[in-house]
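Participant: Sequence unavailable; structure follows:
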């Protein structure tokens, strides 16, 4: 007489929670990554904030220089980086350059951040 062994069913448990939404598409990640990289510098993040807080949503480069203990060429470099990635628009008026936050770029960024927070 052989005894048969009765096995208890085991419920499998996944090692991770299942994904509830799709990851952002590769193309969108490639568009947003440079924005995040530009904002990863504290000086550029402050510059973007100062421009957005300016009267009429813009600021003159002459006013931005005074807000930092940095040389004018350094501030200009940071503003150029923000402009090149599309976070700031600029307009030359006489001898001064005025910067304005690009609302569409910030909206894209906010959309991504809002999506990941859900």
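Facilitator: Structure received. As the structure is a prediction and not an experimental result, all values here were calculated from the model. Numbers count the residues shown, from 1 in each chain.
Participant: contacts and neighbour counts: CA atoms only from here.
Facilitator: OK.
Participant: so where does the most centrally placed residue in the chain fall, helix or strand?
Facilitator: Within the chain, one residue has its C-alpha closest to the average C-alpha position: by Cα atoms, centre = their mean, that is residue 36, at 3.6 Å. Under the criterion of DSSP states H and E, residue 36 resides in helix 26-39.
Participant: got another, please set it beside the one above:
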């Protein structure tokens, strides 16, 4: 039997992960990093917000375990963390497939 606190912990972690990706700026950053690792200077070219705000959003993504960073001189490079896409997909609730709903959607 699984303890209720273990279920609550898992649910809370999934919710926190979904909250991290729900922001449009963070979603854009994740899409850019899915294409290739990028220097923070390159991210600033694609995300039209102040540098300090971009740093905040990158911090949220790092704390959620979705991106990693490495310092290269005065620049910081960012990349998607290993398993990030799978973790994001796994955070979504399972929705049972109901044949009647599929048939209604096809009409």
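Facilitator: Happy to help now that I have it. From a predicted model like this one, the values you see are computed outputs, not experimental measurements.
Participant: circling back: determine which residue in the second structure is aligned with the residue nearest to the centre of the first structure, please.
Facilitator: When the second structure is aligned by TM-score structural alignment, residue 36 of the first structure is paired with residue 18.
Participant: Just to check, its match is in contact with residue 93?
Facilitator: No: at 10.5 Å, residue 18 of the second structure and residue 93 do not qualify as touching, with contact defined as Cα atoms under 8 Å.
Participant: In terms of helices and strands, where is residue 91 of the first structure?
Facilitator: Residue 91 of the first structure belongs to strand 88-93 when elements are defined using DSSP H and E.
Participant: Remind me what the helix holding residue 36 of the first structure packs against, helices and strands.
Facilitator: Of the remaining helices and strands, those touching helix 26-39 of the first structure by 3 or more Cα pairs under 8 Å, 6 or more residues apart in numbering; DSSP states H and E are helix 72-84, helix 103-117.
Participant: Now mean neighbour count and distance to residue 96 of the first structure too, for those helices, in TSV please.
Facilitator: Formatted as TSV, the entries for those read as follows, by neighbours: other Cα atoms under 10 Å; distance: least, Cα to Cα, whole Å:
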stretch	mean neighbour count	distance to residue 96 of the first structure
helix 72-84	16	12
helix 103-117	13	22
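Participant: Can you say which of those is nearest to residue 27 of the first structure?
Facilitator: Using Cα to Cα as the measure, helix 103-117 is the one of these that comes nearest residue 27 of the first structure, at 12.8 Å.
Participant: corresponding residue for residue 65 of the first structure in the second structure?
Facilitator: Under the alignment by TM-score structural alignment, residue 65 of the first structure pairs with residue 44 in the second structure.
Participant: ugh, typo on my part, it should be residue 26 of the first structure
Facilitator: Using TM-score structural alignment as the criterion, the counterpart of residue 26 of the first structure in the second structure is residue 8.
Participant: Distance of its match relative to residue 84 of the second structure?
Facilitator: Computed with Cα to Cα, to the nearest Å, the distance linking residue 8 of the second structure and residue 84 of the second structure is 21 Å.
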